[in-house]
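[1] Build me a model from this:
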Amino acid sequence: MSDILMIVGDFGEDYEIMVPFQALQMVGHEVDAVCPEKEAGETIKTAVHDFRGDQTYMESRGHNFELNATLADVTPSDYDALVVPGGRAPEYLRIHEPVLDAVRHFFEANKPVASLCHGPQILAAAGVLDGYEMTSFPAVRAECEAAGCSWVDEVVTDDNLVTGQAWPDHDEWLAQFLDLLGTDISHGEPVAADD
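    A predicted model of the protein is given here:
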């Protein structure tokens, strides 16, 4: 299975951090969640973004999410793939050079990258989107297009990059990322607990 790096930060979207972190581990991948200027064992605060029919989402406080690795101590080349969730965190994570350097590594090495919602703000700041077909939260479309991509209104995989618009895309976004990782999930006959 793959070793996956996940870059997160305060007020990242709760579902876009918690769900992929747990789902990827559930199928056997190792996931290291890191945040600039924080160490393993420290927490970030997440936010829940809910769509209720208004012109934009509503935000409420999510959980404390514990980091299990320290960005300053990781070497991107030790990882097979990268996950960049959304929420408000990408607004400020994109000003941290170690974050941008890590992102650039995964694109230069053509390793699988999954990004969702506002996460592509980091990819745009890293200068890695030129020529890609991708999606993002619609409010980030202009930044993505300015970075040289072709924006589409659906979950899409283009070469090493899988993108979705927001957490409601999890089923399709995660499925495409697992395919890109080459994850084989078998569906055998259920076994009773007594067997």
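
[2] Only C-alpha atoms from now on, for both contacts and neighbour counts.
    OK.

[3] burial of T75, as a residue count?
    Using other C-alpha atoms under 10 Å, the number of residues around T75 comes to 11.

[4] before we go on, could you also do this sequence so I can check it against the first one:
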Amino acid sequence: MGALEGSSILFITAHEFEDVEVLYPLLRFSEEGAAITITYPPKDMPGHFSPRSYAPDKPITGRFGTTIPFVVLEEGKRWRQAPTADVSVDDYDAVYLPGGFGPDAVRLHAPSRRLVAEAHRAGKVIASICHGPQIMISTDLHEGTDLIRGRRCTAYAAVQDDLKNAGGVFVDEPAVVDGNVVTGRVPDDLPEFCKAAIEVIAKTRA
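    Reported below is the predicted structural model:
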């Protein structure tokens, strides 16, 4: 039995996500027994576009071409997708925010920010890597949370000034845990980040 057996994790992403930051955690968390749901802002939302061959009906697409729905991972086995409007944080133990350029759209989508805020206030684990913590910064600003403010955190180097300006304490480490918030630095740190997230999620469910 895996450390996350019976748990549910919500991924929130958008066009131009960092492919490996969705695929690796999806497989790693599901390997531990978690059920994964992926949601994203409506594709017709202003700002939710892919600069590469944009088309209104284009599937959510990562920076390196991975699509959601996935081509090689059957929906309903390790993962499923759901419209943001149909998602309730009561059904999840954690929310995960991958990086890439997807956070630019997610942080502009008020319903996504509210999901993150509601989950945080309910004591759920919020995990994010690379550019993902930018969503947490915007959630703090618009929803009055303390996902970054006053916490030790990490992210991609280009985001560290944003974290500091938002009241966070930037730590240049692969993964940082502060309460129910787990942040990671870059794709190379995914093993350490996922390990930390799994430990915190398992602990909060115990």
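
[5] By residue count, tell me the biggest helix in the second structure.
    Scanning the second structure for the longest helix, with DSSP state H as the assignment, gives helix 190-205.

[6] mind listing what the residue mapped onto G148 of the first structure from the second structure touches?
    Structural alignment (TM-score structural alignment) places G148 of the first structure against G167 in the second structure. Contacts for G167 of the second structure (C-alpha atoms under 8 Å, 6 or more residues apart in numbering) come out as 148-151.

[7] if you skip the residues just before and after it, what's nearest to the most centrally placed residue in the first structure?
    The first structure has V84 as the residue nearest its centroid, 2.7 Å off, counting by C-alpha atoms, centre = their mean. The shortest distance from V84 of the first structure to any non-neighbouring residue, by C-alpha to C-alpha, 6 or more residues apart in numbering, is to S115 (4.6 Å).

[8] tell me the SS of the aligned partner of that neighbour in the second structure?
    Taking TM-score structural alignment, S115 of the first structure has S128 as its aligned residue in the second structure. When classified by DSSP: H, G, I helix; E, B strand; the rest coil, S128 of the second structure comes out as strand.

[9] Count the neighbours of S128 of the second structure for me.
    30.

[10] How about E199 of the second structure?
    Neighbour number of E199 of the second structure under other C-alpha under 10 Å is 12.

[11] Kindly report the same for V83 of the first structure.
    For V83 of the first structure, using other C-alpha under 10 Å, the count is 27.

[12] Alignment lookup: it to the second structure.
    Matched to the second structure by TM-score structural alignment, V83 of the first structure sits across from Y96.

[13] For that match, give its distance to E192 of the second structure.
    Y96 of the second structure sits 15 Å away from E192 of the second structure, going by C-alpha to C-alpha, to the nearest Å.

[14] and L71 of the first structure, what is it in contact with?
    With the criterion set at C-alpha under 8 Å, 6+ apart, L71 of the first structure makes contact with 34-39, 98.

[15] In which helix or strand does I44 of the first structure reside?
    Element membership of I44 of the first structure [criterion: DSSP states H and E] is strand 43-50.

[16] before we move on, the earlier item: on the three-state scheme, the match of G148 of the first structure is what?
    Relying on three-state DSSP, one would call G167 of the second structure coil.
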